[in-house]
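Undergrad: everything below, folded, please.
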Amino acid sequence: MPTLVLKLAPLQNPERYRQLAGALTDLTVDLLGKRRGVTAVVIDDLPAARWHIGGAPAEQPTALLEISITQGTNTQEEKAAFIQAAFAELQRQLRGGAGAARQRLGPWRAHAALAPAGGAAGVTAGPRRIRPWRRESAAPPGG
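TA: A predicted model of the protein is given here:
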């Protein structure tokens, strides 16, 4: 299950959170080939006064995006395309489209945490790839 954690400052409104979550989900599906129904986006916003860069509060919109995906499920090129597109989308939404070229998004970082075998329902991806089990069963294979 791909999990994206977006931390941003300054605070946004609920409609912006929906737009960001929808766009990041679309990019995860389109560029990384992940399933929409299991893609989770968590948005954690901070007041600008709580985000410091070089010891000073952030003065412009700032974001940190972390995505956890299972190791070996995407190429370096796919991950690079995702990071580039995610940055462009954050730039567009947080800095406002037309002015984005002149007013860059503040310090931004994307990190792909690669789990060797992510899991769901208490079973890692490894056994599911080897021997799929039915959700109705009481226990996963070998369990």
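Undergrad: make it CA atoms for all contacts and neighbour counts henceforth
TA: Noted.
Undergrad: how about the helices in the protein?
TA: Secondary structure of the chain by DSSP state H: the helices cover 14-32, 76-95, 125-130.
Undergrad: can I get these in JSON lines with distance to residue 66?
TA: JSON lines is the format used below for the helices of the chain (distance: least, C-alpha to C-alpha, whole Å):
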{"stretch": "helix 14-32", "distance to residue 66": "11"}
{"stretch": "helix 76-95", "distance to residue 66": "10"}
{"stretch": "helix 125-130", "distance to residue 66": "20"}
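Undergrad: CSV for the ones you listed, including mean neighbour count?
TA: Shown next, in CSV, are the helices of the chain (neighbours: other C-alpha atoms under 10 Å):
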stretch, mean neighbour count
helix 14-32, 17
helix 76-95, 17
helix 125-130, 13
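Undergrad: indicate which one of those helices is closest to residue 112.
TA: Residue 112 lies closest to helix 76-95 among these, at 8.1 Å (C-alpha to C-alpha).
Undergrad: closest one to residue 41 among the helices of the chain?
TA: Among those, helix 14-32 comes nearest to residue 41, with 5.8 Å by C-alpha to C-alpha.
Undergrad: angle of that closest one against helix 76-95?
TA: In terms of direction (axes from the mean of the first three to the mean of the last three C-alpha atoms, to 10 degrees), helix 14-32 departs from helix 76-95 by 160 degrees.
Undergrad: before we go on, could you also do this sequence so I can check it against the first one:
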Amino acid sequence: MPIINVKISQPASAALTHAISETLLELTTRILRKKRELTAITLTCVPPSQWVVGGSTLAAQGKNSFYFDIKVVDGTNTKDEKAQYIAECFAAFGKLLAPLHEESYIYVQDVRAEAYGFGGLTQEYRYIKAKP
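TA: As a prediction, this is how the structure comes out:
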């Protein structure tokens, strides 16, 4: 884990999906110390004509945007790590989706270990079972 849900204001393409997923995998592994093999990413493409910022579509503004949220277990990352992650992800998406609208968002969501898991097991359960 974690799971990352991404929305971008670009048409779907295999090349862009690959670039976004590799970027997020690298940053999530390096900065947040999450396991690459357990990280899941979903990508949704929204037409710029259907993405509105400040009352005007991105198509009319000639810009692109993104939003993504990542769910991590509460207490596993520091404020500094999350701030670095947000800054580096924003910069990376700025290169991938230029010209990027400043109103693009990243949400690092801290979730309780007993309320979050995969494979039918909570992270709390995994933590307890790993103790000798």
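Undergrad: of the helices of structure 1, which approaches residue 59 of structure 1 most closely?
TA: Of all the helices of structure 1, it is helix 76-95 that lies closest to residue 59 of structure 1, at 12.5 Å by C-alpha to C-alpha.
Undergrad: report the distance from the closest one to the chain centre.
TA: 10 Å (C-alpha atoms, centre = their mean, to the nearest Å).
Undergrad: that helix - contacts with which helices or strands?
TA: The contact analysis (3 or more C-alpha pairs under 8 Å, 6 or more residues apart in numbering; DSSP states H and E) places helix 76-95 of structure 1 against helix 14-32.
Undergrad: quick one: average offset of the helix it packs on versus structure 2, please.
TA: Following superposition, helix 14-32 of structure 1 is found to deviate from structure 2 by 0.6 Å on average (mean C-alpha distance after the TM-score superposition for structure 1).
Undergrad: which other residues reach that helix?
TA: With C-alpha atoms under 8 Å, 6 or more residues apart in numbering as the test, helix 14-32 of structure 1 has contacts from 34-36, 39-43, 74, 78-79, 81-82, 85-86, 89-90, 93.
Undergrad: which part of structure 2 lines up with that helix?
TA: Counting by TM-score structural alignment, helix 14-32 of structure 1 pairs with residues 14-32 of structure 2.
Undergrad: what sits against residue 39 of structure 1?
TA: Listed by C-alpha under 8 Å, 6+ apart, the contact set of residue 39 of structure 1 reads 1, 2, 3, 4, 25, 28.
Undergrad: one more time with 6 Å
TA: Residue 39 of structure 1 is in contact with 1, 2, counting by C-alpha atoms under 6 Å, 6 or more residues apart in numbering.
Undergrad: repeat for residue 37 of structure 1
TA: The contact partners of residue 37 of structure 1, by C-alpha under 6 Å, 6+ apart, come to none.
Undergrad: so how far is residue 56 of structure 1 from it?
TA: Computed as C-alpha to C-alpha, to the nearest Å, the residue 37 of structure 1 to residue 56 of structure 1 distance reads 40 Å.
Undergrad: now stretch 59-67 of structure 2: buried residues?
TA: 63, 64, 65, 66, 67 (16 or more other C-alpha atoms under 10 Å).
Undergrad: check stretch 115-127 of structure 1 too.
TA: Neighbour-count burial for stretch 115-127 of structure 1 flags 118, 123, 125 (criterion: 16+ other C-alpha under 10 Å).
Undergrad: aligned to the second one, what sits in structure 2?
TA: Aligned counterpart of residue 123 of structure 1 in structure 2: residue 121 (TM-score structural alignment).
Undergrad: from residue 23 of structure 2, how far off is its match?
TA: Counting by C-alpha to C-alpha - residue 121 of structure 2 and residue 23 of structure 2 are separated by 28 Å.
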